[in-house]
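[1] Below are the sequence and a predicted model; questions follow.
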Amino acid sequence: MKDSSTSDDRAAPSRAARPWYRRLGMQVLVALVAGIVLGIVAPKWATQLKVLGDIFLALIRAGVAPLVFLTIVHGIASAGDVRSAGRVGWRSIVYFEVVSTIALALGLLVANLLPIGEGMAAVTANGPAVSVAKASPQTFTGFIMHIVPDNFIGAFAKGELLQVVVLAVMVGIGILAIPDERRARINEGLGMVSDVLFAFINLVMKLAPYGTFGAVAYAVGSNGTAVLVALAQLVLSFYAVIVLFVVVVMGAIAKLSGFSMWRFMRFIKDEILIVLGTASSESALPPLLLKLERFGCERQTVGLVLPTGYAFNLDGTSIFMAMGVLFIAHAYNVPLTLAQQLGILLLMLLTSKGAATVSGGSFVVFAATVTSTGILPVEGLAVIFGVYRFLSMAIATCNTIGNALATVVVARWSGTFDAQAAQRYLYPERYPDIDPDDSLAVHPDELPGNHAGASR
């Protein structure tokens, strides 16, 4: 357990409250609403603003792979021994699998109770045709071979997060075999490089409102209201299940871990709004790495759990895949027995681990699952693709909240969580010396290369 006095010493100094219009969360919220309005009022012009969202996500992706690599390597190397890193690692995997299974089961249950998709076979998607050839069935052997990189640089160039995680774990364990004096210098160097990447990400995050505005305006303008009305049952049902999962399942997990889920979500509200607007959980990864450490989780635990969760703990993706499969089955009158649904559930436990963290990755994996079943018509993919953009907003948001929660739970489980530090952000009214809205400010003593921060 960490020394609580360290967190108190590193708390942000008292700052005057900033005007609402200067807070990033409010700027993103305004941009989100403005994008929706523009997409409805001037759809042709709105579709041309897609470039704003693409630029923002491209800049985020440029820094995510090296940032994930450095945080995992630094986390393992700073742990001091393989046993310490392994303890956090196996607990993370257990948590990821249990919660992902619950998410899949909930999606199947709701989709069975609510016959979403019935009578929808005649609906024609307005979006472009889906290339099912890219979503070939993935066997267990193929999945394992895919996550093992055959080129060190290629994993970064292709943005293969699973391969980057594997490389980072192997490099981190390799560093543990280096003598202590040399390892200390390596850790210092890793921290200095991380400082540069965090500075880059901080600058990029200032563009989040523009990226959100362009992405949402394009989504509404390109799909139009007709598709939204036609597939309203699927969209509204999916959003309701996501809310149910966050409130009930995640809320219960947070309660068992000793804190309020609502207050925790208030702490990460800026990241939630950014992900909701960009439909990419990747956009929240860099700031969450800092915020969760500030919240009271040890840097080593954050560096191991959060990036790994982005590859293995995709609750929103799991719910989407479960409901999507039943939607296609209902739409095309394909009966699925309980045994078939359980078989598909096991298949989705495997295929969901290959989902990319960028917008659209979940759909490619979903398409792979549909084609792998051999009993569902692939034409149903085009139907869902028409509104996938709106579904992906909820998918990415649920994935982000789930991974942030997983990091805190595993940290508490592993004894690397400072509950007193968390209280300062869960109950800011009791601690007037901090500004809870200063969510993305990086203080010098919290950067990975700082010795005071490293002591955590």
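    Received it, and whenever you're ready, just let me know what you need.

[2] Only C-alpha atoms from now on, for both contacts and neighbour counts.
    Fine.

[3] Which strands or helices does the lengthiest helix in the chain pack on?
    In the chain, with assignment by DSSP state H, the single longest helix is helix 82-113. On a contact count with 3 or more Cα pairs under 8 Å, 6 or more residues apart in numbering; DSSP states H and E, helix 82-113 meets helix 50-79, helix 232-244, helix 299-312, helix 315-331, helix 338-351, helix 388-413.

[4] what's the closest of those to Ala279?
    helix 388-413 (4.2 Å; Cα to Cα).

[5] re earlier: can you give me the buried ones in the longest helix of the chain?
    Neighbour-count burial for helix 82-113 flags 85, 88-89, 91-93, 95-97, 99-108, 110-111 (criterion: 16 or more other Cα atoms under 10 Å).

[6] For Ser194, see how far away the residue nearest to Ser78 when sequence neighbours are not counted is.
    Using Cα to Cα, 6 or more residues apart in numbering and skipping the chain neighbours, the partner closest in space to Ser78 is Gln300 (6.6 Å). With distances taken as Cα to Cα, to the nearest Å, Gln300 is found 14 Å from Ser194.

[7] from what I can see Ala454 touches Pro448, true?
    Yes. Using Cα atoms under 8 Å, Ala454 makes contact with Pro448 at a distance of 6.4 Å.

[8] In addition, the following structure is provided for comparison:
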Amino acid sequence: MKKIFTNLTFWVLTAITAGALLGHFMPETGQQMQPLGKGFIDIVKLFISPIIFLTISLGISGMGDLKKVGKVGGKALIYFEVITTFALVIGLVVAHFIRPGDGVVTSGLGGGDVSKFQESAEKGFSWWQFLKDNFTIQVLLFSIAFGIFLSKYTGRQRIVSVLTLLSGYVFKALHFVMLFAPIGAFGGMAFTIGKYGIKTLLPLGKLMLSVYVTMALFIFVILYLVLRYYKISLLKYLNYIREELLIVLGTSSSEAGLPSLMEKLERMGCSKPVVGLVVPAGYSFNLDGTTIYLSMATIFLAQVYGVELTIAQMFTIIGILMITSKGAAGVTGSGFVVLASTLSAIKVIPVEGLALLLGVDRFMSEARAITNFIGNGVATIWIANNENEFDRAKMHYAFENIQETEDIIEDNLEWGEKPV
């Protein structure tokens, strides 16, 4: 019993339940809990850039062979494009056959202001804007350059020692912050239920159900097969990252679990350079859940307005989303900007239809975030195996001693100790 009450997973799950109940029965009070969820995510975000910098810089400097760095990066980009294309096609096919938009009445639904999304859509997708606004990518590129510099610098040992010591402090501070994850999960769930309410789900329930089912199929079929290729159990992996999944669920943000995911992937056998390169890049380029949602939302709106898309238009949607979906993590609300850009490019579906999705988007963000989160972990494991940068003995130990791993990560590191 004592172990249950000191388990972070138990408290996060309890907080999510309490937040949902508060938001449902006391909606006004639930909405006032927003700062708790938003504040927790904002604090965790502060750790993402330092962890990316330290992980990549130390990893590349210790790898020695710079050709291998380029090889890993190239494989990662190819993997991202192949898997997200699968996600895109699955979303389109499921939405086409289930037809969640049939029978939806446009009057009385949504009503949100979509003018800002229309304005952004008119500008179109810009790679320069994407790189300029996505600070994670900027840090990633700088870290790679600095890591390459360190690998060639003759006096690198002193710098590496300092960075290694700093890495221990950063992870220790992160472990302390993660103790407040239940508070963040409580605030995020209470606000969502309190503001939008369960009743807002009913008119668009078929769309929500379709999105959740499609993402489940993607995880338990496509990602299952990806891991199965290297004889790794998807269910054991999901059980291994259960705490992070609950945190992502409660906060509706994959960022909340990103630093912990990187650490757990290293502890289960993925090499530090692979983790440092693949996870941050995947955060912007491997958004499986977001891709599924964008494709299904496009078909949904076409069905709502009675627009029968031709084969050519379907391929146009696939082509556009293959590019624009890569920028969906760049700015807050950018998912709607990407969707608005897609609708504007097709020119047959009213952009005003986005108002239908504003009310229920928050309820589907959990599914998007969790799918993105799981997908990036699977990508890292696959590439680490493909590059022979994976320690299976570590994986078996981590899977068989999950509680021990969580205890180490949460409590047992001393200041200055190297986290992995």
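    Received the coordinates, thanks. Being a predicted model, the structure only gives us computed values, none of them experimental.

[9] After superposition, what's the TM-score, could you say?
    Scored against TM-score structural alignment, normalised by the length of structure 2, the superposed chains reach a TM-score of 0.93; 419 aligned residues with a Cα RMSD of 2.4 Å.

[10] For the aligned partner of Asp65 of structure 2 in structure 1, grab the count of nearby residues.
    Using TM-score structural alignment as the criterion, Asp65 of structure 2 maps onto Asp81 of structure 1. As a burial measure, Asp81 of structure 1 scores 14 neighbours (other Cα atoms under 10 Å).

[11] contacting residues for Asp81 of structure 1?
    When contacts are counted by Cα atoms under 8 Å, 6 or more residues apart in numbering, Asp81 of structure 1 is found next to Leu176.

[12] Mind doing that once more with 10 Å?
    Residues near Asp81 of structure 1 by Cα atoms under 10 Å, 6 or more residues apart in numbering: 173, 175-177.

[13] For those, name the two members farthest from one another.
    By the measure Cα to Cα, Ile173 and Ala177 form the most distant pair in the contacts of Asp81 of structure 1, at 7.1 Å.

[14] joint contacts of those two?
    By Cα under 10 Å, 6+ apart, the residues touching both Ile173 of structure 1 and Ala177 are 77, 80-82.

[15] The equivalent of Arg185 of structure 1 over in structure 2: neighbour count?
    Arg185 of structure 1 maps onto Arg158 in structure 2, with residues paired by TM-score structural alignment. By other Cα under 10 Å, the residues close to Arg158 of structure 2 number 10.

[16] just checking, what packs against the helix or strand hosting Arg158 of structure 2?
    For Arg158 of structure 2, the element it lies in under DSSP states H and E is helix 156-178. Here helix 156-178 of structure 2 is seen to pack against helix 34-63, helix 135-152, helix 258-267 when contacts are counted using 3 or more Cα pairs under 10 Å, 6 or more residues apart in numbering; DSSP states H and E.

[17] To which residue of structure 1 is Pro27 of structure 2 aligned?
    In structure 1, Pro27 of structure 2 lands on Pro43 (TM-score structural alignment).

[18] Kindly report the same for Ser344 of structure 2.
    In structure 1, the residue matched to Ser344 of structure 2 (TM-score structural alignment) is Thr371.

[19] mean distance, the strand or helix carrying that match to its aligned residues in structure 2?
    Using DSSP H and E, the element containing Thr371 of structure 1 is helix 361-373. Compared with structure 2 after fitting, helix 361-373 of structure 1 has a mean deviation of 3.1 Å; criterion: mean Cα distance after the TM-score superposition for structure 1.
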